[in-house]
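Engineer: need a structure here:
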Amino acid sequence: MNLTPNSKVIIQGFCEFISPMQIAQMKAYGTNLIAGVNPGCGGNTLHDLPIFDLVEEATEQYGIIDTTILNVYPYEVLDAALEAIASGIRQIVIISPGVPPLDMVQLLRTAEATETLIIGPNSPGIIVPGKILLGTQPSEFYTPGSVAILSRSTTLTYEIARELTQAGVGQSISVSIGSDAIVGSSFMQWLQILDEDEATEAIVLVGQPGGGSEEAAARYIAEVIDTPVIGYIAGKEAPRGKHWRQTGTLAAVIGRDSDFGTAKNKLAAFTEAEIPIAERPSQIPELLKKVTKITH
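Structural biologist: As a prediction, the model looks like this:
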């Protein structure tokens, strides 16, 4: 994982999932955003970025590129991601929501074979406070520190960052893995990364209804993870069978337990794994300080 101010970053596509203001915010934050790729627009400048028709052309100009941010229409994500992988890019942030599930299956097979880290789809991206912003997270809610935020949500991710910042608790990194039914990297992958991260002393894991990723993460935390983890599960009052966005679309499988994918099931898994659970976002800083003794 290469997430430093020197990391070379490009954007593929300029559709409505990211705004000129957010692109300007990334550049102002110090992200080394070097170019954009938009077929048919090569040779032009957009948002103060030189535009290429192909990713390959950008790599010929700038050498190895660390990360690409995909901001294309959902049905274009697979082609854009495969083009990036073929050009040697090994970190891909997918902002676009609603990527076709079979496209994601194909992409994940290629990513696994090439050791490519995929964040999203339907993700606001990653921020390492004070160092780099990749995506659409509002940087003003963050401050450097030692608490990692790992989330499936979008807005809840930075709502919790704001709660931490207001309580004087800084963050080492904030990652939204995405809230589509199939996402590129799992809670477990990121828990392993964060458990080995010297800058991270505690992790806040944020879940929501749909699928079984939180339950799997709870078991993994109990068995493998040494870094203290605080849990928060949104949507406790959501009616059974109702899911957020695309997260629950694969949960409607014949033979599943009636509580599969519900906040109730996720909370039970966290409780069984003895993971402290916040009742609401405003409780997280207090619980974090109590359990981990972190004060900054």
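Engineer: from here on, just use CA atoms for contacts and neighbour counts.
Structural biologist: Will do.
Engineer: need the helices for the stretch 51-200 of the chain, in chain order.
Structural biologist: Secondary structure of the stretch 51-200 of the chain (DSSP state H, counting those that start in this stretch): helices at 55-62, 77-86, 101-114, 155-166, 187-195.
Engineer: contacts for stretch 29-49?
Structural biologist: With contacts defined as C-alpha atoms under 8 Å, 6 or more residues apart in numbering, stretch 29-49 is touched by 5-14, 20, 23-24, 26-27, 50-55, 58, 130-134, 139.
Engineer: now the second one, please; I'll put the structures next to each other:
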Amino acid sequence: MAILVDENTKVLVQGITGGFGGRHAGLSLDYGTQLVAGVTPGKGGQFFEHNGAKVPIFDTVAEAAKETGATASAIFVPPPFAADAILEAVDAELELAVAITEGIPVMDMMKVKSIMAEGCKTRLIGPNCPGLVTPGHGEGSHGGCRIGIAPGHIHKRGKVGIVSRSGTLTYEAVWQVSQVGEGQSTCVGIGGDPINGTSHLDIVKMFNDDEETEAIILIGEIGGDAEVEAGRWIKDNCKKPVAAFIAGATAPPGRRMGHAGAIVGGEDDTAQAKKRILAECGLVVAETPADMGRSLMEAWGK
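Structural biologist: Down below sits the predicted model:
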């Protein structure tokens, strides 16, 4: 089953004619993603061409969705315009919008969150995120769905769900899961910004309900209380083993780190406090990124 996307998901790319968006649109096509449309205002009627594929470009998301049946969007739009791009996907009532863009102004995201709170049909992943991958069943896991910038070739289909604030640690967890002989159901990078669309808890609940997912890796960072919120829910409700890693153990107190959301604000915001609370909630907590695969197998009893 997997969550959010699978090999049948039809995807459009907002910003497909930009260098970054175009490059990753091509990689998604190579992976086997059903990338059916691109959107760049003023370039409707043109095509994005890659290795023999011709993807039609539309002026608006609504037009692209209507003509192609796309239900998910990858957003590679520059920061000053990215919030409007998210809202365009919302107005078109897409099921999923994945905002890869980093550096969207906080006030813009406050506006987006306010609008999306009013009976919105669209789920937002990100912004400032690597996106998500549901590996396929084919050779090299091709034939699945890749939305965003994750390296598709390291994924393989399996039973471990991964949710992370960090992009690079998502890839490290994927690699370690594959190295211990397991695979992934879906991998979701939720992004590191302080205002995002989907939380650790949201994804953990989906994994808990997913028949294919048998174990979960949760990767967090200093700043905020999202990981603690998820851990306490896991303690009382989750039916599946969970391993965790919290980045930022050596961060100076109160210091803004690489991610916009990584600002220590109180006693429970530090890496050590989060690790302690998650362990108390029954999660197996890895001490270093290199231990994530081992911690998963310990939690899983394998």
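Engineer: hang on, the earlier thing: show the buried residues in the contacts of stretch 29-49 of the first structure.
Structural biologist: Among the contacts of stretch 29-49 of the first structure, those buried by neighbour count (16 or more other C-alpha atoms under 10 Å) are 5, 7-14, 23, 26-27, 50-55, 58, 130-134, 139.
Engineer: which residues in the stretch 1-150 of the second structure form strands?
Structural biologist: Under the criterion DSSP state E, counting those that start in this stretch, the stretch 1-150 of the second structure contains strands at 10-14, 34-39, 47-50, 53-58, 72-75, 96-99, 123-125, 131-134, 145-148.
Engineer: let me have those in a markdown table, extended by distance to residue 301 of the second structure.
Structural biologist: Listed next are these as a markdown table, based on distance: least, C-alpha to C-alpha, whole Å:
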| stretch | distance to residue 301 of the second structure |
| --- | --- |
| strand 10-14 | 37 |
| strand 34-39 | 36 |
| strand 47-50 | 44 |
| strand 53-58 | 45 |
| strand 72-75 | 36 |
| strand 96-99 | 34 |
| strand 123-125 | 31 |
| strand 131-134 | 24 |
| strand 145-148 | 30 |
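Engineer: closest to residue 168 of the second structure out of these?
Structural biologist: strand 131-134 (11.6 Å; C-alpha to C-alpha).
Engineer: mean per-residue distance, the closest one to the first structure?
Structural biologist: The superposed strand 131-134 of the second structure is, by mean C-alpha distance after the TM-score superposition for the first structure, a mean 0.5 Å from where its aligned residues fall in the first structure.
Engineer: distance of residue 161 of the first structure relative to residue 222 of the first structure?
Structural biologist: 25 Å (C-alpha to C-alpha, to the nearest Å).
Engineer: those two: who's more crowded?
Structural biologist: residue 161 (30 against 15; other C-alpha atoms under 10 Å).
Engineer: which residues are in contact with the more buried one?
Structural biologist: So residue 161 of the first structure contacts 141-142, 149, 171 (C-alpha under 8 Å, 6+ apart).
Engineer: again, but for residue 173 of the first structure
Structural biologist: Counting by C-alpha under 8 Å, 6+ apart, residue 173 of the first structure has contacts 126-129, 147-149, 200.
Engineer: circling back to that earlier point, and the strands of the stretch 1-150 of the second structure: which comes nearest residue 287 of the second structure?
Structural biologist: Between those, strand 131-134 lies closest to residue 287 of the second structure; by C-alpha to C-alpha that is 25.0 Å.
Engineer: how far off centre is the closest one?
Structural biologist: Offset of strand 131-134 of the second structure from its chain centre (C-alpha atoms, centre = their mean, to the nearest Å): 6 Å.
Engineer: what's the matching range in the first structure for it?
Structural biologist: The alignment of strand 131-134 of the second structure onto the first structure (TM-score structural alignment) spans residues 125-128.
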